[in-house]
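> Predicted model follows, preceded by the sequence.
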Amino acid sequence: MSLSSLLRVVCALAVGLGMASPVASQHEADLPKLVERWLASPHGDYSSLSFTYWNKDGAVPVACAACHSQPGFIDWLGADGSAPGVVDHPAAINAPIGCASCHTAAAHALDRVGFPSGETVAGLGPSAVCTVCHQGRQAGDNVITATQGLDEDAVSSQLGFLNVHYGVAAAVMHGADVRGGFHYPGKSYAGRFAHVPSANSCVACHDPHTTQVATDGCLSCHRGVTSLRDIRTRHGDFDGDGSAAGGVHSEILGLHARLYAAIQSYAATVARAPIGYANGTFPYFFNDTNADGQIGPDEAIFPNRYQSWTPRLLKAAYNYQVAMKDPGGYVHNPTYILQLLHDSLENLSEQVTLDMRRVRRP
């Protein structure tokens, strides 16, 4: 489809839905450039598994449609005349998130969004539409419910891995306010990460069409670094490697790696079933059948999913996944991510030998 044809389709869709043209506010000369930028973005990728996974079924199911199909998102907004906040029917396949998703009166008016924890955040402004789909599908509260009343270190057939989903930047950014991670009792956690006013929303940092981060503003304030990953405003050896050099990103990576090693140690010695993680393969945690510390293609299959969960192991694995599924967590809310990882590691140290002496909690 040519660019001009695509523009006509976009506008026709908007008119057919009874909405103002989603591109009416843009200068006509800018439209081809904007559409090209959108087509090169994850939201406009027609080949992405995010929009093609359900092709074999012929429709995107109701539970997934709001974020994995433009018609589903329009349905959720109520921009098609339906009730807002719910999806009424399965949505079309091969329909990425496009112009008509965000450039509607309903999208512009959206200012508050509910999270899986049951909390609702208001005053989101233009970040509201981003928040709808980047909040995850689980909350730490679900982990509490699943493990309540169970022996902390006994394998339970009642337990299965709770996957927070992916792209959970909004849940991480709002931290303790929405309880996206599992919060250990007696611990306090950082709330919404408030940046400077000029960089305190999704669209202030991410180009709304390409989703790429505009780094110039960051580096103009954070002098002496050449990469966002080198920025550090919290000083301390959070991962316990004896060094506080480098950016906070390196501390998160170090602590994340230590947590994974502790998860594997606990699974092998307490649950007596070796575990491994396969990024990008649902449900992520699998039996390490040959106990080599790796999950090979023959092990990363659903029938081999890990099923020897104890409450303590599930809590740590859940937080490990929260950190994994927001690779930008070092910008969105580094303190919150470090706290989740630290407390998970500390909790596992009650059952496996870990040197926590140099690990600092922010």
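Structure's in. What do you need?
> Going by C-alpha atoms from here, please, whenever you check contacts or count neighbours.
OK.
> Residue 280 - how many residues pack around it?
Using other Cα atoms under 10 Å, residue 280 has 10 other residues around it.
> Residue 310 too?
For residue 310, the neighbour count with other Cα under 10 Å is 24.
> Is it in contact with residue 156, as I believe?
Yes: between residue 310 and residue 156 there is a contact under Cα atoms under 8 Å: 6.0 Å.
> shared neighbours, these two?
With contacts defined as Cα atoms under 8 Å, 6 or more residues apart in numbering, no residue is shared by residue 310 and residue 156.
> who's in contact with the residue most central in space within the chain?
For the chain, residue 168 is the residue whose C-alpha lies nearest the centre (Cα atoms, centre = their mean; 1.7 Å). Applying Cα under 8 Å, 6+ apart to residue 168 gives the contacts 134, 135, 136, 322, 325, 326.
> got a markdown table for these, with secondary structure too?
Formatted as a markdown table, those follow (DSSP: H, G, I helix; E, B strand; the rest coil):
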| residue | secondary structure |
| --- | --- |
| 134 | coil |
| 135 | coil |
| 136 | coil |
| 322 | helix |
| 325 | coil |
| 326 | coil |
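> Take this one as well and set it beside the first:
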Amino acid sequence: MRSKLVALVALVCLLPAVAVWLGHEGMAQDQDIAEETDEAPIFLMPQSGPFSPETIAVPQSAAITAWARSGHADASALAFSYWNASGAIPSACAVCHAGTGFRAFHGLDGETPGLPPAPVPIGSVVDCQTCHNPGLAAVTQIVLPSGRSHPIDPGEASCTTCHQGRASGVSIASTLEGREEDTPDEALTFINPHYATAAATRLGGYGQIGYHYPDKDYSGRFLHARPVASCASCHDPHSLSVAEETCLTCHQTGNAGEIRIARVSFDGSGDLRKGIAGDIAANSRRLLSMIEEYARTVGQANLVYDGARHPYFFADDNGDGIADQTEGRPVPYKSWTPRLLKAAYNWKVVGSDVGIHVHNPPYALELLHDSMEDLAGPLRLDFNALNLGR
């Protein structure tokens, strides 16, 4: 199916070139016709055939092929097919899950910029006009979920619009204001930062996608180093693959998971040979374990995490590690306390960006460290004894 799609896209893009070629071939013939009749020809026809469109060079064919094989073009992917059963994509979701919704949001369809006025039909993907629309040059700022208006460089509008997440530490703080830290509240539900949030995590404390604990400082935008200055510095904009040769400009390996940028052990292991991704993964596992222990001992209700189902955290009354079921559906966890929700949200922020060890490792480690430190008190743990770096 994918090979047929690639062939179809390539053929469509070849048609203009074929038309031009045919025009040259038939020009003399049509000029004769025009001179005899004093009328312009209705259409141009070649003098002979058959023809082979696939032999005509198209400069952008490689980019088109790469895009057609990427996740942005995969109409069967969950990101684009989730709403197939309902037949339409809600306006808020369509901004990033349909090219038509994206263009409506930025006013690239000739209408007033904003959410599409009605649900958008299914079947649209991140198409060429999502990123190559000339009108995007006029988009100079993107408002983040935290409320901050972030100035962007040309070419960043598409990436920043759709990879900024849907929540922030500001929304967490607002939701929990005035509530007792360790008192379960059934009115609380898990707040999800959304998925593939690299544009937000890259901005760190400046963008504030994570919950920031009071009296703590957080790293801002991870500037990395030249020539890494934008999303396209590392990601092929069409295939979405990572250009490992860019890493080799400064590092001994192109495998980002093996690169370590610090001489400090953040996970308490003392192992400085592994990549910084290893420290982030270890602290993420430790935080999830503390979240589960806190839910059991302070919240008085077991929880279990299932990343394949919303809202991800479910009740597990018998502690068997499997979500409780009612009418064939998992039961959402209902014993959230403000302290537990903040820690779980930060844990999900770090996990929602699979490349956070490249996009902003200091920020990831800070969110994990502070969340664990906050849970340690009620759990009566000697946090300093864990020897965790921040």
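Alright, I've got the coordinates. Model, not experiment: these values are computed from the prediction.
> Quick TM-score on the pair, please.
The TM-score (TM-score structural alignment, normalised by the length of structure 1) is 0.90; 346 aligned residues with a Cα RMSD of 2.3 Å.
> before we move on, the earlier item: so which two of the contacts of residue 168 of structure 1 are the farthest from each other?
134 and 322 (12.1 Å; Cα to Cα).
> Which residue of these two possesses the greater neighbour count?
residue 322 (30 against 20).
> What does that one correspond to in structure 2?
The pairwise alignment with structure 2 assigns residue 322 of structure 1 to residue 349, based on TM-score structural alignment.
> With residue 232 of structure 1 instead?
Residue 232 of structure 1 maps onto residue 260 in structure 2, by TM-score structural alignment.
> what does residue 350 of structure 1 give?
Under TM-score structural alignment, residue 350 of structure 1 pairs with residue 377 in structure 2.
> Going by secondary structure, that match is in what exactly?
If you go by DSSP states H and E, residue 377 of structure 2 is part of helix 361-379.
> One more: residue 33 of structure 1?
Secondary structure assignment for residue 33 of structure 1, by DSSP H and E: helix 31-39.
> residue boundaries of the strands in the stretch 51-200 of structure 2?
Applying DSSP state E, counting those that start in this stretch to the stretch 51-200 of structure 2 gives strands spanning 88-89, 120-121, 141-143, 149-151.
> Pipe those into CSV and attach mean neighbour count and distance to residue 232 of structure 2 per row.
Rendered in CSV, the data for those read as follows (neighbours: other Cα atoms under 10 Å; distance: least, Cα to Cα, whole Å):
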stretch, mean neighbour count, distance to residue 232 of structure 2
strand 88-89, 20, 28
strand 120-121, 20, 29
strand 141-143, 16, 18
strand 149-151, 13, 17
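> Could you check which residue of structure 1 pairs with residue 224 of structure 2?
In structure 1, the residue paired with residue 224 of structure 2 is residue 195, using TM-score structural alignment.
> so its match, which of the three states?
coil.
> Against structure 2, what's the mean shift for the helix ranked longest in structure 1, could you check?
Secondary structure assigned by DSSP state H gives helix 248-269 as the longest helix of structure 1. Helix 248-269 of structure 1, aligned to structure 2 and superposed, deviates on average by 0.2 Å (mean Cα distance after the TM-score superposition for structure 1).
> In structure 2, point out the residues matching that helix.
The aligned range for helix 248-269 of structure 1 is 276-297, by TM-score structural alignment.
> Please name the nearest non-neighbouring residue to residue 376 of structure 2.
Distances taken as Cα to Cα, 6 or more residues apart in numbering place residue 383 nearest to residue 376 of structure 2, at 6.1 Å, with adjacent residues excluded.
> same question, residue 79 of structure 2
Per Cα to Cα, 6+ apart, closest to residue 79 of structure 2 is residue 97, 6.4 Å.
> hang on, the earlier thing: rebuild the strands of the stretch 51-200 of structure 2 as CSV, extending it with distance to residue 312 of structure 2.
As requested, the strands of the stretch 51-200 of structure 2 are exported to CSV (distance: least, Cα to Cα, whole Å):
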stretch, distance to residue 312 of structure 2
strand 88-89, 22
strand 120-121, 27
strand 141-143, 27
strand 149-151, 30
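> The ones you listed: which one's closest to residue 328 of structure 2?
Closest among those, using Cα to Cα: strand 88-89, at 25.7 Å.
> who touches the equivalent of residue 113 of structure 1 over in structure 2 in this structure?
Taking TM-score structural alignment as the criterion, the aligned counterpart of residue 113 of structure 1 in structure 2 is residue 142. By Cα under 8 Å, 6+ apart, the contact set of residue 142 of structure 2 is 149, 150, 151, 152, 157, 160, 161.
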